[in-house]
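*Asks:* mind folding the following:
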Amino acid sequence: MIHLFPKFLIADLRRLIALGRFLLRSGAFILLVGAIGNAATTASAVAMSIGKQAVGSRTLAELYPSLPTWWVPESILGCLPAMTLMIIGFSITSLSKRLKNAYF
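*Replies:* From the prediction side, this is the model:
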């Protein structure tokens, strides 16, 4: 059954373009949430330094213990999967658009 998936995508290139856009937007969303999380942790550290409290670096899991923050990247190494998603999505979209313009 899995061997039919590439044929399903290539049969109508709009599906392949939609897949590429989905991957591109998913990676961009993850990076955007990571930037917002970085701003939240930085703001927390600044607020604590103004109050003269010596606190170590805090993570999003410490700031928001009731929220699932396992998927939010907090470092450059954590951003690599999201960037990979974006690169794959961009590659799929551009390749399928070139195929659509060349053959249809």
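
*Asks:* hey, let's count contacts and neighbours off CA atoms from now on
*Replies:* OK.

*Asks:* centroid residue for this protein?
*Replies:* With distances taken as Cα atoms, centre = their mean, residue 27 lies nearest the centre of the chain, 2.6 Å away.

*Asks:* can you count the residues close to the closest residue to it other than its chain neighbours?
*Replies:* Spatial nearest neighbour of residue 27, chain neighbours left out: residue 82 (4.4 Å); criterion: Cα to Cα, 6 or more residues apart in numbering. Each residue near residue 82 was counted by other Cα atoms under 10 Å, and the total is 22.

*Asks:* helix or strand right after the strand or helix carrying residue 35?
*Replies:* In this structure, residue 35 sits in helix 13-50 according to DSSP states H and E. Once the chain leaves helix 13-50, the next helix or strand it forms, by DSSP H and E, is helix 60-63.

*Asks:* before we compare anything, build this one as well:
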Amino acid sequence: MLERCITYVLTEPLRLVHFGRALLRVSGILFLAGVMGAMATTTISVVTGMAKTSRPTVELIDLVADLPTWWIPESVIGYGFALFCGAAGAWAVRTGRKFQRLVRY
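*Replies:* Got it, this is the predicted structure:
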């Protein structure tokens, strides 16, 4: 199975470059969604805290109950996964470009 993957990439290195770019985009979208979610929960928490004596904890699922939020990073593990996707994407783009130069595509 691994031989097929290697052959698939080595026959046309541009596939690896496109895969890397897709991983970089996914990483950026995850980071952006995580930051926007953190900003939204903090803003709502501060605004409702102004009306009360203590600042309540607001979860992202409480703000957007109709939308799936399982993919939005909210912890160190989620942001670590997004960082890993970005690093893997950068590696894939760089390696694909090297293969392109070697094979002369």
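
*Asks:* give the contact list for residue 91 of structure 2.
*Replies:* With contact taken as Cα atoms under 8 Å, 6 or more residues apart in numbering, residue 91 of structure 2 is in contact with residue 20.

*Asks:* burial check on residue 41 of structure 2, number of neighbours?
*Replies:* 19.

*Asks:* how about the one 4 residues further on?
*Replies:* Each residue near residue 45 of structure 2 was counted by other Cα under 10 Å, and the total is 17.

*Asks:* now residue 55 of structure 1. Nearest residue, chain neighbours left out?
*Replies:* The shortest distance from residue 55 of structure 1 to any residue other than its chain neighbours is 7.1 Å, reached at residue 48 (Cα to Cα, 6+ apart).

*Asks:* shouldn't that neighbour be in contact with residue 58?
*Replies:* No - here residue 48 of structure 1 lies out of contact with residue 58, judged by Cα atoms under 8 Å, at a distance of 10.6 Å.

*Asks:* my read is that the residue nearest to the centre of structure 1 contacts residue 83, right?
*Replies:* Yes - counting by Cα under 8 Å, residue 27 of structure 1 touches residue 83, with 6.2 Å between them.

*Asks:* circling back to that earlier point, what stretch of structure 2 does the helix holding residue 35 of structure 1 fall on?
*Replies:* The aligned range for helix 13-50 of structure 1 in structure 2 is 13-50, by TM-score structural alignment.

*Asks:* how about the matching stretch: buried residues?
*Replies:* Neighbour-count burial for stretch 13-50 of structure 2, counted by 16 or more other Cα atoms under 10 Å, picks out 13-17, 19-24, 26-28, 30-31, 33-35, 37-38, 40-42, 44-46, 48.

*Asks:* check contacts around residue 72 of structure 1.
*Replies:* 30, 33, 34, 37, 78.
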